[in-house]
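[1] Have a look; sequence and predicted model below, questions after that.
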Amino acid sequence: MNKVKTVLLNVILLALAIVTIVPFIWMLLSAFAPNSEIVKIGGSLFPTPSTFANFVNIQEKFNFLGMFVNSLFVALLTTAIIIYTSALMGFVFSKFQFKGKNLLFGVVLSTMMLPWAVTIIPKYEMMVDFGWLDSYKALIIPSMVSGFGIFMFRQSISQIPDELIEAARVDGATDTYIFHRIILPMSRNSIASLAIFQFLWSWEDFLWPYLIISDESKQLLSVGLRLFNGQYGTDYGGLFAATSISIIPVVIIYLVFQKRFIAGVASGSIK
């Protein structure tokens, strides 16, 4: 009976995996196909790959390389800042005692309950008042703190024994030393998990960069991809080619941190 359940579960998971990956394969094949083949009615399910022109002509359509670098800079910097601030605040909330700590942490958690769309107008008005429109400051500074990251690090750091920290303090270690030399190295699984999530969120963010950045030389790739949509048609081949290249950093980030990410999930399930 257990074998039947296992086989049935595997079949269901395989079916779901196929449903998920088929559109991705279709996009990759379409990146090597001309538009006439992509939009052809009555053709095969998958376009026939026959050209590299879509990849060759990407830079001619728009400043692909510049926007790629812009997106990479903003995503990496935002991810690094959020990891550091989340770990620091998670350390404070888990290992320090002060008046109003639970209330303050409750406020942090409440920010996770608000739909992101609710904060767009207030944030935009603040950027206008600060004079930060068309500036990377408007993309990076409002994203320096993550309620999700703080919550995740608080839960992770709370598993570190208090005796270890007290022993370090007895040996003369300052809180700054403890955080950088003990807490951060022991939080590598959480760092990897948050790095994957945050980089993905920053890389694929469309609406906020679209509202803030108007200078094409500063624009991000997620917004630049819409330039393939013309008034009278869409260059699907070029769009799919650019999209295929744009997912490479996400894949690299996952490959770099996947072992720590899986280890973190496994350790969390065991606990």
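    Done, it's in.
[2] okay, CA-based contacts and neighbour counts for the rest of this
    Fine.
[3] Report all helices and strands that the helix ranked longest in the chain contacts.
    For the chain, the longest helix by residue count, based on DSSP state H, is helix 64-95. If you count contacts as 3 or more CA pairs under 8 Å, 6 or more residues apart in numbering; DSSP states H and E, helix 64-95 packs onto helix 137-140, helix 147-157, helix 188-204, helix 221-224.
[4] so can I have CSV of those showing distance to residue 251 and mean neighbour count?
    Shown next, in CSV, are these (distance: least, CA to CA, whole Å; neighbours: other CA atoms under 10 Å):
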stretch, distance to residue 251, mean neighbour count
helix 137-140, 22, 19
helix 147-157, 21, 21
helix 188-204, 10, 21
helix 221-224, 16, 21
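[5] Minimum distance to residue 94: which of these has it?
    helix 147-157 (5.4 Å; CA to CA).
[6] Hey, what's the angle from the closest one to helix 188-204? Just curious.
    Here the directions of helix 147-157 and helix 188-204 differ by 170 degrees (axes from the mean of the first three to the mean of the last three CA atoms, to 10 degrees).
[7] List the buried residues in the longest helix of the chain.
    64, 66-68, 70-72, 74-94 (16 or more other CA atoms under 10 Å).
[8] try it against this one:
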Amino acid sequence: MDIQHIESFWPFFQRFAIDVVVAVLILALGWTISRWLGNVVQRLSARSDRIDPTIIPMFRTVVVWSIRIFTVIAVLSQFGVQTASLIAVLGAAGLAIGLALQGTLQNIAAGIMLLGLRPLRAGESVTVAGGVSGTVDEVGLFLTRIVQADGVQVTIPNSTVWNGNIINLSRNHNRRMDILAFIRYGEDVNRAIEVLLKLLDEQPVALKMPEPSVFVSDRKDGTITLTLRVWSSAGDFTNLQNDLNRQVQMRLEQEGFQSPMPVRVAVDTGKHP
């Protein structure tokens, strides 16, 4: 009796075994093709000058998971699942999940806006919400990765980046810096300005246009404050800033100018010997 039952179910077992094998093959083939095609898209996109590097990771993700979703649907249809009903169920489930994951959807929407309007791109130096500064590594579907100057990687939700101020330090080719110098009251201001202008003229990476300038910006506490205003390319900005900060007071002292001394004001406490 048991053998007869087994024999009656044997055709079903055969069909099921064949369906399982075919489903596994479809799944393995779909996953392999999705990974291969994703890598191809990434390589071809990286070679093109017209495609922003920031959008490449998201483009690859969309291609990979689009193929994998169709693969899963093909596997389910192999077992006789009605894909139309499945799509309807997935739509309802997607609506429920979307309501539960509003924050995640905000990150996706913000990621699309960041990639569309491109206020920051991979490789650019930026300061974003929360005061995080560094080089943009990747803008993904949910998160933005920034590598700080100390090598630490910071991952920020896209919605946080999009809803805050984005300061792009390298988008423009040239940047201006203001360097402060200090001399005492009574010193020859005009000669100090000439000395500092000569210092600026000696800097090979300082731009000649707009023309560098030096002017008096403040007077208080026995100190005259001079401001050196100069432009440089974005790539040379940090080095030039460091060089001038190191050389300005040194050059003034070499030319005979004395550094200001702090002014101390005596306070009468009312106590007398």
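    Right, received. Where do you want to start? Predicted model only: the values in this text are computed from it and were never measured.
[9] Just give the TM-score of the two.
    Put the two chains on top of each other and the TM-score (TM-score structural alignment, normalised by the length of structure 1) is 0.24; 109 aligned residues with a CA RMSD of 5.8 Å.
[10] related to what we said a few turns ago, now the helices and strands packed on helix 64-95 of structure 1 as JSON lines including distance to residue 167 of structure 1?
    Listed next are those as JSON lines, based on distance: least, CA to CA, whole Å:
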{"stretch": "helix 137-140", "distance to residue 167 of structure 1": "37"}
{"stretch": "helix 147-157", "distance to residue 167 of structure 1": "16"}
{"stretch": "helix 188-204", "distance to residue 167 of structure 1": "21"}
{"stretch": "helix 221-224", "distance to residue 167 of structure 1": "48"}
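[11] and of these, who's closest to residue 9 of structure 1?
    Nearest of the helices and strands packed on helix 64-95 of structure 1 (CA to CA): helix 188-204, 26.6 Å.
[12] Which neighbouring elements make contact with the closest one?
    Partner elements for helix 188-204 of structure 1 (3+ CA pairs under 8 Å, 6+ apart): helix 64-95, helix 147-157, helix 248-270.
[13] And the strands in the stretch 101-250 of structure 2, which stretches?
    Listed in chain order, the strands of the stretch 101-250 of structure 2 (DSSP state E, counting those that start in this stretch) span 125-128, 132-139, 143-147, 153-157, 167-168, 174-184, 213-220, 223-233.
[14] Past the longest helix seen in structure 2, which element shows up next along the chain?
    Across structure 2, the longest stretch assigned as helix under DSSP H is helix 2-47. Using DSSP states H and E, the helix or strand that directly follows helix 2-47 of structure 2 along the chain is helix 56-78.
[15] between that following helix and helix 2-47, how many degrees?
    Using the same axes, to 10 degrees: helix 56-78 of structure 2 against helix 2-47 is 160 degrees.
[16] among the helices and strands packed on helix 64-95 of structure 1, which is nearest residue 4 of structure 1?
    When those are compared (using CA to CA), the closest one is helix 188-204, at 33.9 Å.
[17] what's the angle between that closest one and helix 248-270?
    With the same axes, to 10 degrees applied, the angle from helix 188-204 of structure 1 to helix 248-270 works out at 140 degrees.
[18] what does helix 188-204 of structure 1 rub up against?
    With contacts defined as CA atoms under 8 Å, 6 or more residues apart in numbering, helix 188-204 of structure 1 is touched by 71-72, 74-76, 78-80, 82-83, 149, 152-153, 156, 222, 250, 253-254, 257-258, 260-261, 263-264.
[19] Surely residue 138 of structure 1 and residue 208 touch.
    No. Counting by CA atoms under 8 Å, residue 208 is not a contact partner of residue 138 of structure 1; they are 9.1 Å apart.
[20] Please report the distance of the most centrally placed residue in structure 2 from residue 26 of structure 2.
    The centroid of structure 2 falls nearest to residue 136 when counting by CA atoms, centre = their mean (2.8 Å). Separation of residue 136 of structure 2 from residue 26 of structure 2 (CA to CA, to the nearest Å) stands at 38 Å.
[21] ditto for residue 13 of structure 2
    Taking CA to CA, one finds residue 13 of structure 2 at 20 Å from residue 26 of structure 2.
[22] For the stretch 1-150 of structure 1, which segments are assigned as helices?
    For the stretch 1-150 of structure 1, helices defined by DSSP state H, counting those that start in this stretch occupy the ranges 2-30, 35-38, 53-56, 58-61, 64-95, 101-110, 120-130, 137-140, 147-157.
[23] Let's have those helices in CSV, adding distance to residue 246 of structure 1.
    Output for the helices of the stretch 1-150 of structure 1, formatted as CSV (distance: least, CA to CA, whole Å):
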stretch, distance to residue 246 of structure 1
helix 2-30, 12
helix 35-38, 20
helix 53-56, 12
helix 58-61, 12
helix 64-95, 7
helix 101-110, 32
helix 120-130, 26
helix 137-140, 19
helix 147-157, 25
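[24] quick one, which of those helices is nearest to residue 236 of structure 1?
    helix 35-38 (6.2 Å).
[25] buried stuff in the closest one?
    By neighbour count on 16+ other CA under 10 Å, the buried set for helix 35-38 of structure 1 is 35, 37-38.
[26] Could you dump those residues into CSV and include distance to residue 170 of structure 1?
    Formatted as CSV, the buried residues of helix 35-38 of structure 1 follow (distance: CA to CA, whole Å):
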residue, distance to residue 170 of structure 1
35, 69
37, 71
38, 68
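[27] Closest to residue 212 of structure 1 out of those residues?
    Ranked by distance to residue 212 of structure 1 (CA to CA), the buried residues of helix 35-38 of structure 1 are led by residue 35 at 32.3 Å.
[28] my guess is the closest one meets residue 236, correct?
    Yes. With contact defined as CA under 8 Å, residue 35 of structure 1 counts as touching residue 236 (6.2 Å).
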